[in-house]
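Peer 1: Structure for this input, please:
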Amino acid sequence: MPPPSQPTGERLPRALVIDRAWRALGSGLESLSGPGGAPLTRTVKLIVLPLVVRPALRPELAADFLGPGQSEHLDALIRESGARLTATARWFTLLKKARRTLGIVQGHPQDLYFQRCFELAAEHGAPPAGAQELAAAVVEEIADTADGRTVDALKDHLADADRSARLDRELAAAWENRPRDPGADDAATAVASAAELLEACGAPDGAPAPDTYAAVVAAGHGGRFGRALWGSESAVWGCDGPPAHLGLTARRRPPRPEVGWGASTATLPAPLDRTLFERLFVVLQSSARREELPAVPGLVERETGRSCAPLGLYDESLRVAVVLGGQLAVGLDPLGTGRGVGPTAAHRAVNGRWRREASVLRARRMTVSPHPDPDGGVLDALARDLRTPWAAYMRRLWVRLHGRDVRDAPLTDLASAWAVLDGVARSVMMDHRARVRSALRNLGTATAAADEPRSA
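Peer 2: Predicted coordinates:
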């Protein structure tokens, strides 16, 4: 069957190309489709994109809009997978029946079973006679791993040597084939747009027209900025001092992600230096509602492509939030030194809040004292943190945005984006306050002990 007609040079939304190709496959896909015949959102997220399209290996199909050649390629991939997708739908129906029979109610069946059903279809084709026993065994296996959303399940999944080697090959190919732009103009445009939006964020009555933020997202400024940043070693923020990546990597440029096999909260590297395991370890450890997450196989497949995407994120609105956060971060000036960019209304709001902190006032006195920290160095280290506030801010912001990306929770408007940006600033400030209080408490205890008279 020929691909859908498309005028020469016209770019189509990738979602539309997928929808058309899916409907062209005909009947047999009902358990993976909505009432109107379109693929379910989870079908696209868990099966079509990571297992059929595989944008990690085909970065030309990773964009939200595709040219004629890319559209035809995507259409062909889905149609070629028609028989396997139909078998996947039949396996899913069988696994749901086994789930009901076994009385299992935890977790969302689509999250838990979609990718396993695709694997079963690849191995067996359509369910053969007697497949009910295999379906029940698969359902019980998944249930035994706490719905497949634990760090132990992640370890077991990546411990398979063949699977780990395949993922490493996919990471290497995706990293090598990243689309990279010259970038200087793209970075400057993105930063200028961020400054304009930050002025609106902090102004009580100065919110921009509703389409301003949407236009920045639609223009892809976040993705373009991320691609420019891959090759950048110089300042892109309009000021000297902060590195281009603002602490998101400890390297001059982010390294190619590795698969990894373990992680420790105390020794996690910078966000863009983390392995696949470390990225997902944070998600699984910090998630209060694991039932919202895909099972581990789905998490791993999606993270393979995400880790090689611009700024380590898939969603464009979240990439734009990184640019907004970076522009805010380089203008953070808790000590009132006058350094940094801006100020925008957002900078004035956040910096004013920080400068009223008693812990910041103490740190400011230490920066101008000839003997900054007579108490032994602890408070001086905390003061140094305030001289480079962008490091802690960007690290915390990226983790929060990454968690939203994993859960498919975009920032749909400027108000929601500002809520995240400002919330991270408050979180960093409160964390610093707690550390200062703890240091003062410990130093006070040590001083009191030293002043006690020694017994004869």
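
Peer 1: contacts and neighbour counts: CA atoms only from here.
Peer 2: OK.

Peer 1: Tell me which other helices or strands the helix or strand hosting residue 162 touches.
Peer 2: Assessed by DSSP states H and E, residue 162 sits inside helix 161-176. Contacts defined by 3 or more Cα pairs under 8 Å, 6 or more residues apart in numbering; DSSP states H and E place helix 161-176 against helix 296-306.

Peer 1: now what about the following helix or strand past the helix it packs on, what contacts it?
Peer 2: For helix 296-306, the following helix or strand on the C-terminal side (DSSP H and E) is helix 316-329. Defining contact as Cα atoms under 8 Å, 6 or more residues apart in numbering, one finds that helix 316-329 is touched by 190-191, 194-195, 197-198, 216-217, 220-223, 225-226, 237, 246, 310-311, 313, 341, 346-347, 389-390, 393-394, 397-398, 401, 405, 410-412, 417, 421.

Peer 1: which among the residues you listed end up buried?
Peer 2: 190-191, 194-195, 197-198, 216-217, 220-223, 225-226, 237, 246, 310-311, 313, 341, 346-347, 389-390, 393-394, 397-398, 401, 405, 410-411, 417, 421 (16 or more other Cα atoms under 10 Å).

Peer 1: Let's see this one next, to set against the first:
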Amino acid sequence: MSDHRRPRAALADLAWRELGPGLEPLSGPGGAPLTRTVKLILVPLVIRPSLRPELAGDLLDPEQAARFGELIAQAGPRLRATASWFTVFKRARRAMGIVAGNPQDLYFQRCYELAAEHGQPPAHAAELAKEVLRELAESVGGRTVEALRQHLGDLERQAELDGELAERWARRRRPAGAVTAAIELAVQVLDGADTYEQMVDAECGSAVGSALWTDANLPWGNEGVPSHLGLTAEPTPPRPLVGDGASTAAMPAPLDRTLFERVFVELQASSARREELPEVPQLVRSEVGRSCAPFGLDGESLRVVMVLGGGLAAGLDPLGSGTAAPTATHRAVNRRWQREASALRARRMTTSPDPAGGQLAVLAEELRSPWAAYTRRLWVRLHGRDVRADPVTDREQAREVLDGVARSVMMDHRAKVRSALRALAGGA
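Peer 2: Take a look at the predicted model:
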């Protein structure tokens, strides 16, 4: 029965703690595995859901849960060796004066590979680590945040890029496609119709994306959803600027970001596989054109997925207001979200506010406008694909992207609620 199913995240936490000491470099202050430990080591390298699809779900039945815990327990010696290797890598990194990149993103999986090959670090581990660090430095080359800072720190280059941005922004072309018809086609796709390729061929993504430039009152099907879907904090997207810095803690809405912020986010998100990216000058040059394109995206298929995502976001109803869901995709996503414990608590708070208030009240309020978190996260996914020239080729692939973002937003909200509850319990 579903009542006996357990969240995969909770199982990972339990199995990790049962491994005992020796994992501190891969753990948080409370002893749980770091988010990157789960994302970069436990899931892809220990659980390996690509080979064990039955363990890929967010909820696992008792048999699956037992297998999940067994795999982590079996990997215990290798995980402890991975933790030791990570300590060696951090020392070698400091000794070599390396400051670029997030060490967890860059080294976690390499440390696991070395643990598989050598076990605990041998006497010459420091030299092995330095050799790997030199290889990584060569592979990422001019694909670092520091390289971006230096490239955009040149005043002459800043002026040149700003002039190009102004020129491209002034020359934007609005496609002739009918916006209302494009959104109606999106609704059909969300309800199961095979009209995705028709949307791409008709440049529906370009038509809707460019309509945002003039605030065309897009008919998303929900009066509470703004035309820009939360992709900008302004009535219409502003002309992009060059910029000279970025902060992950205070990142603007996607269409309000500077060139620096747009490239910065991609370098941060791709730090474990930067060798796949062009070097910084080319990244910046491509971003100039992309930032002035409809939806801030170059690929037409990606713009179409953004339109589909807008249609889905407009009908998200995690609080179960009773409004009829317009398509099959809405019904599937809303059912999943409305069963979330965090959504159930938030729904109770809308009628009977929690006396503790504070962060829980803020999180409950977020579910009144779920479209903002959804469309922003979808845009980031699509932007990453755009940088790599990775189109969404068919309706099924588009559905996977849309569903993956929905799951990600739900899990993020769940984690925020749990964190707020832990904070309240700690302060009690």
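
Peer 1: Please state their TM-score.
Peer 2: For this chain pair, the superposition-based TM-score is 0.66 by TM-score structural alignment, normalised by the length of the second structure; 293 aligned residues with a Cα RMSD of 1.9 Å.

Peer 1: Follow the chain on from the helix holding residue 162 of the first structure and name the next helix or strand.
Peer 2: Remark: after helix 161-176 of the first structure, the chain's next helix or strand is helix 184-202, criterion DSSP H and E.

Peer 1: Report how many residues lie close to residue 416 of the first structure.
Peer 2: Residue 416 of the first structure sits with 12 neighbouring residues when counted by other Cα atoms under 10 Å.

Peer 1: what does it align to in the second structure?
Peer 2: Aligned counterpart of residue 416 of the first structure in the second structure: residue 397 (TM-score structural alignment).

Peer 1: sorry, back to before: tell me which entries of the contacts of helix 316-329 of the first structure lie within strands.
Peer 2: Assignment to strands by DSSP state E places none of these there.

Peer 1: Cross the residues you listed against helices and list the overlap.
Peer 2: 190-191, 194-195, 197-198, 216-217, 221-223, 225-226, 346-347, 389-390, 393-394, 397-398, 401, 405, 417, 421 (DSSP state H).

Peer 1: Tell me where the first structure has strands.
Peer 2: For the first structure, applying DSSP E gives strands covering 12-13, 65-66.

Peer 1: which of the ones you listed sits most buried?
Peer 2: Mean neighbour counts were compared across the strands of the first structure using mean count of other Cα atoms under 10 Å; the top stretch is strand 65-66, at a mean of 20.

Peer 1: so it matches what in the second structure?
Peer 2: Going by TM-score structural alignment: strand 65-66 of the first structure matches no residues.

Peer 1: With stretch 153-170 of the first structure instead?
Peer 2: Using TM-score structural alignment, stretch 153-170 of the first structure corresponds to residues 147-164 of the second structure.

Peer 1: residues in contact with that stretch?
Peer 2: The contact list for stretch 147-164 of the second structure (Cα under 8 Å, 6+ apart) reads 241, 242, 243, 244, 245, 260, 263, 264, 280, 281, 288.

Peer 1: Looking at these, which one is closest to residue 363 of the second structure?
Peer 2: Among those, residue 264 lies closest to residue 363 of the second structure (Cα to Cα), at 27.7 Å.

Peer 1: show me the contacts for the aligned partner of the closest one in the first structure.
Peer 2: Residue 264 of the second structure maps onto residue 281 of the first structure when the alignment is built from TM-score structural alignment. For residue 281 of the first structure, the contacting residues are 151, 263, by Cα under 8 Å, 6+ apart.

Peer 1: quick one on the thing from earlier: mind giving me CSV with the contacts of stretch 147-164 of the second structure and columns for distance to residue 134 of the second structure?
Peer 2: Shown next, in CSV, are those (distance: Cα to Cα, whole Å):
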residue, distance to residue 134 of the second structure
241, 35
242, 32
243, 31
244, 28
245, 27
260, 26
263, 24
264, 23
280, 19
281, 22
288, 32
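
Peer 1: Tell me the one of the residues you listed nearest residue 71 of the second structure?
Peer 2: residue 264 (36.2 Å).

Peer 1: and stretch 163-177 of the second structure, how far from the chain's centre?
Peer 2: Chain-centre distance of stretch 163-177 of the second structure: 28 Å, with Cα atoms, centre = their mean, to the nearest Å.

Peer 1: now swap in stretch 166-178 of the second structure and tell me
Peer 2: Using Cα atoms, centre = their mean, the distance between the centre of stretch 166-178 of the second structure and that of its chain works out at 29 Å.

Peer 1: What of stretch 140-155 of the first structure?
Peer 2: Using Cα atoms, centre = their mean, the offset of stretch 140-155 of the first structure from its chain centre is 22 Å.

Peer 1: Report the buried residues of it.
Peer 2: 140, 142-143, 145-151, 153-155.

Peer 1: Spatially central, which residue of the first structure would that be?
Peer 2: Centroid check for the first structure by Cα atoms, centre = their mean gives residue 402 as the closest residue, at 2.3 Å.

Peer 1: Quick one: map that one onto the second structure.
Peer 2: By TM-score structural alignment, residue 402 of the first structure lines up with residue 383.

Peer 1: got it, and residue 138 of the first structure?
Peer 2: When the structures are aligned by TM-score structural alignment, no residue of the second structure is matched to residue 138 of the first structure.

Peer 1: Residue 138 of the first structure - nearest residue in space that isn't next to it in sequence?
Peer 2: Counting by Cα to Cα, 6 or more residues apart in numbering, residue 95 is the residue found nearest to residue 138 of the first structure once chain neighbours are left out, at 7.8 Å.

Peer 1: Surely the one you found and residue 113 touch.
Peer 2: Yes - applying Cα atoms under 8 Å, one finds residue 95 of the first structure in contact with residue 113, separated by 7.4 Å.

Peer 1: quick one: residue 138 of the first structure from residue 122 of the first structure, how far?
Peer 2: Counting by Cα to Cα, to the nearest Å, the gap from residue 138 of the first structure to residue 122 of the first structure is 15 Å.

Peer 1: try residue 248 of the first structure
Peer 2: 39 Å.

Peer 1: So those two - more neighbours on which side?
Peer 2: When residue 248 of the first structure and residue 122 are compared for neighbours, residue 248 comes out ahead with 25 against 15, by other Cα under 10 Å.

Peer 1: residues touching that one, list them.
Peer 2: For residue 248 of the first structure, the contact set (Cα under 8 Å, 6+ apart) comprises 270, 271, 272, 273, 391, 394, 395, 398.

Peer 1: again with residue 380 of the second structure
Peer 2: Applying Cα under 8 Å, 6+ apart, one finds that residue 380 of the second structure lies in contact with residue 254.

Peer 1: Fine by me, thanks again.
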